Each structure stands twice: as C-alpha cells, then as structure tokens.
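K.L.:
Sharing a model prediction with you, sequence too.
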Amino acid sequence: MRVQAQTQNRNHPVRQDPEPRRGRPRSAAAERAILDAVVGLLEAGEPLAGLSIERIARTAGVGKATIYRRWSGKEELFVDVLRAIEPPEPAVSGSAGLADLRLLLESMRGRGLAQRSSALLHNVYAQMKSHPMLWNEYHCTVIEPRRAAVLAAVRRAVDAGELRADLDVELMDDLFLAPMLVRTVHRPEAPLPEDLADRIIQALTEGLAPRPAPGG
C-alpha cells in the first residue's frame, strides 16, 4: 500500500503555507516521499516505536530538517500517515439529516472492512493504542471531527422532523454510532453487510421517529 495517491486526494491534500515563508520552500514531492517512507517501513514490519526521524529521513532521501519543517515530531508525522492511508472522508451535503448520517455510517463500515483486509492498518492501529500521545493526537484530529460530523447530521435530522425533538441529541448520536463501532472495532469477527447502515438507521428510527399527533 502506498500513500501517494491518497495524499493527492482532495480529502488529504498536501498542506500549503497560508503565507510565503523565508528560506527554502517546502516541497510537495518531499512530503510525499516522507509519507511513503514511513508506510514502506511499516509494511516491512518496523514497529512504530522503532521508527526514528533519522531512519525515516534516510529512507525518504531527505534531511532531518526537511521533516522538522513540516512536522514537530514523530507523533504528528504518524497522524498524517494514518490520515493518508485511510479511505477518504465521505462527501456529505451538509444540509441533509438522515441521508448524511447514512453516508457517515457507511464510511465507518468501509473503514472497518479496510482495517480487516489490511495487515498494515490492523497492526498500526493496534500499536498506536500503546502510544498515549499518538492516540490522543489521532483522537483529537481524526476521531472527534468524525463524531462531530455525525452529531451535526443528527441535529439536522431533528430540525427536519426526521427524528424526535424531545430526546437528548447527544444520546441519539451515541445510539447511531454504537452499533457500527461495536461491529467495526469491538467485534472484528462480526459481519459488515452492505446494508448495515440502512438497518441501523431503520431500527433506531422506528423508536426515534416523531410521535403521531393526537387523533392523527
């Protein structure tokens, strides 16, 4: 698995400086080489703890200063590597409720399938949890934004009358996320059928749908 195609994806663009900087400009090619070097080392069986900036720089064919101009240290670099090798974020409308929620849940299902089929992803995620700083950074920059996107979709569904307005929105968010998280994270042997997102939404909306008006 290489990350070059993913880093060119619109969901994972190579970061550019908002304003010109003094000195030598950052190279998009060098950044891709660094990300590819980390993935290549991980694919070869190197553990996260064993990767040094020196080793990464040597493999990428760049100087250590090139890495430090872009990342403050290994943890920040590894987070970008993890973002690059993941499936792209789904393109949601930002205005729909349940329709956007379905896209977000389906994206989680896709990630679960990718992790099961990729020894690299499986091993990296397992190792990452033993590195508190890395896990915390990944949680803040990747996991929390995804949860916020689901929560926003649930709120839009409430505003559109697709979900009850008399229930706690945070609770509803957890109820939609929990079944997919259980299947993709806590039960790696559980099936992930194509209609899983639809089934979760259907099962929950039968209990979360607005109550009919009296006499209706």
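P.N.:
Right, received. Where do you want to start? Numbering: from 1, shown residues only.
K.L.:
use CA for all of it now, contacts and neighbours both
P.N.:
Noted.
K.L.:
Just to check, Ala30 is in contact with Lys64?
P.N.:
No - counting by C-alpha atoms under 8 Å, Ala30 sits too far from Lys64 to count as a contact (11.6 Å).
K.L.:
Can you name the residues that contact Arg156?
P.N.:
95-97 (C-alpha atoms under 8 Å, 6 or more residues apart in numbering).
K.L.:
Swap in 10 Å and give it another go.
P.N.:
Arg156 makes contact with 94-98, 100-101, 150, 162-163, according to C-alpha atoms under 10 Å, 6 or more residues apart in numbering.
K.L.:
got it, and Pro188?
P.N.:
Contacts of Pro188 by C-alpha under 10 Å, 6+ apart are 112-113, 115-116, 182.
K.L.:
ok, back up a step: could you turn the buried ones of the contacts of Arg156 into a PyMOL selection?
P.N.:
Here is the PyMOL command that picks out the buried ones among those, judged by 16 or more other C-alpha atoms under 10 Å:
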select buried, resi 96+97+98+100+101+150+162+163
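K.L.:
Second structure for comparison follows:
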Amino acid sequence: MSIGRPRDAARDRAILAATLELLAEAGYPALRIDEVARRAGVAKTTIYRRWPSKGEMVLDAIATHLGDRSIEETGDPLRDLRRLLEVTYEGLAETVAGRALPALAAEIMADPGLAGEYRRRFVHPLRDRARALIDRAVAEGSLRPEVDPDLLMDVVVGPSLYRPIVMGVPAPAASASAVFDLVIHGAGLP
C-alpha cells in the first residue's frame, strides 16, 4: 500500500522538459534545480522527491527525450550495424538531448556513481547491440575474424563525440554512413 498522493505524470513531464530547455540554454554546470522548478511550475521539493541529484534528473530528461532508439534487424548484420550507427548519430545530432549528452558526459565522469549510471543507460546498450552484430558479421565472413568489436565501435562512434566535444561542431547524422563505409572497408575482408 502506498502512502500519500500518487505522482503526477504531467509534473514529471514538465520537470523533464524544463530540464532539457535549461540544459540547451545554459549547459549542465549552470543548470539549477530552483530554475527548473520555476520553469516547470513546481516546488523544488517536488523535484527532490523524484530525483536525488541534478545529474540523475538530467539523465532521465535525456532518456525520455531520446526515447527508444532501437532498430529493427534485417538479418544482414552489417546493414543493421550501419542503421544502428545512423540512429546513434541522429540522436546525438538532431535532438536537444543528444546534443547535450556528449558535453554532459564530461561533467558526469567526475561523479563515479552517476558515470556508472550514464554508461548503464546510454553506452552499454549501444555497445552490446553493436557487439552482437559485429560478432554475427565475423561469423558470417563479412568482417575479418581478428576484428576487435570494442575497438571497431570506438572508431565508428568516436567522431559523433569528438566533433562536438573537441571541435565544437555537431557531427551531422549524414556522416554516420561515411564513417561506417570508411571503417568497415578497413575491417572487411581483403
């Protein structure tokens, strides 16, 4: 039996929307709970009852905004890996949440608990899915057997993070296919 009023889903949505708006305007370091509360039209205590930290609230806002980024498999592991990469680049380049995520990652890494949660929610699902596709491509002979799946993922996803964090420019979603072709050609069969 629960005690108290049930959570209001509309308040959750308002808080998460305000979080994303402020994140886009000022970045993670300048994001303040009192400003999120003001913009969402709720009390700060409403936020603190839902999220124990600013970082966890931001991760929820990003996860909610990005939604389900899965792909439907076609049976061709390289085609599916290309699509997974395209969906990843699209999410990072074409959404407020995605554009905030690379810069936010640097801030989050200072908090080991939050860094672990970030990896669990955003990094590991992508890597696990990609690893399975790469393993299938190796088993089917589409990639060389000595291909390191982790290194391959680092190389194809890397530009989507390097460009916004280091260069200060977005990695266009359209560049996903070019990166894929360049890397897979080198990892493919001679």
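P.N.:
That came in fine, so what should we check first? Since we're looking at a predicted model, the values are computed, not measured.
K.L.:
TM value for the aligned chains?
P.N.:
Scored against TM-score structural alignment, normalised by the length of structure 2, the superposed chains reach a TM-score of 0.71; 187 aligned residues with a C-alpha RMSD of 3.7 Å.
K.L.:
hang on, the earlier thing: filter the contacts of Arg156 of structure 1 down to the ones in helices?
P.N.:
98, 100-101, 150 (DSSP state H).
K.L.:
Mind putting the contacts of Pro188 of structure 1 into a markdown table with neighbour count?
P.N.:
Listed next are the contacts of Pro188 of structure 1 as a markdown table, based on neighbours: other C-alpha atoms under 10 Å:
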| residue | neighbour count |
| --- | --- |
| Gly112 | 19 |
| Leu113 | 16 |
| Gln115 | 20 |
| Arg116 | 16 |
| Val182 | 12 |
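K.L.:
element containing Ile3 of structure 2?
P.N.:
Counting by DSSP states H and E, there is no helix or strand that carries Ile3 of structure 2.
K.L.:
State the distance from the spatially most central residue of structure 2 to Ala97 of structure 2.
P.N.:
Centre of structure 2 computed as the mean C-alpha position; nearest residue by C-alpha atoms, centre = their mean is Phe122, 4.7 Å away. Taking C-alpha to C-alpha, to the nearest Å as the measure, Phe122 of structure 2 and Ala97 of structure 2 are separated by 12 Å.
K.L.:
now Arg11 of structure 2
P.N.:
Taking C-alpha to C-alpha, one finds Arg11 of structure 2 at 19 Å from Ala97 of structure 2.
K.L.:
The two - which one has more neighbours?
P.N.:
The neighbour comparison of Arg11 of structure 2 against Ala97 (other C-alpha atoms under 10 Å) goes to Ala97, with 25 against 15.
K.L.:
nearest spatial neighbour of that one, skipping sequence neighbours?
P.N.:
Ile62 (4.9 Å; C-alpha to C-alpha, 6 or more residues apart in numbering).
K.L.:
Could you give the number of residues near the equivalent of that neighbour over in structure 1?
P.N.:
Aligned counterpart of Ile62 of structure 2 in structure 1: Leu82 (TM-score structural alignment). Neighbourhood size, Leu82 of structure 1 [other C-alpha under 10 Å]: 18.
K.L.:
got it, and Ala24 of structure 2?
P.N.:
When neighbours are counted by other C-alpha under 10 Å, Ala24 of structure 2 comes out with 15.
K.L.:
that older thread, which residues are common contacts for Phe122 and Ala97 of structure 2?
P.N.:
Common neighbours of Phe122 of structure 2 and Ala97 (C-alpha under 10 Å, 6+ apart) are 59, 62-63.
K.L.:
Let's have the residues you listed in JSON lines, adding secondary structure.
P.N.:
As requested, the shared contacts of Phe122 and Ala97 of structure 2 are exported to JSON lines (DSSP: H, G, I helix; E, B strand; the rest coil):
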{"residue": "Leu59", "secondary structure": "helix"}
{"residue": "Ile62", "secondary structure": "helix"}
{"residue": "Ala63", "secondary structure": "helix"}
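K.L.:
What is the nearest of those residues to Gly116 of structure 2?
P.N.:
Of all the shared contacts of Phe122 and Ala97 of structure 2, the one with the least separation from Gly116 of structure 2 (C-alpha to C-alpha) is Leu59, at 11.6 Å.
K.L.:
Nearest residue to the closest one in space, please, no chain neighbours.
P.N.:
Tyr118 (7.1 Å).
K.L.:
The one you found maps to what in structure 1?
P.N.:
Match for Tyr118 of structure 2 (TM-score structural alignment): Tyr138.
K.L.:
what helix or strand is that match on?
P.N.:
Per DSSP H and E: helix 132-138 holds Tyr138 of structure 1.
K.L.:
what packs against that helix?
P.N.:
Here helix 132-138 of structure 1 touches helix 74-85, helix 119-128, going by 3 or more C-alpha pairs under 10 Å, 6 or more residues apart in numbering; DSSP states H and E.
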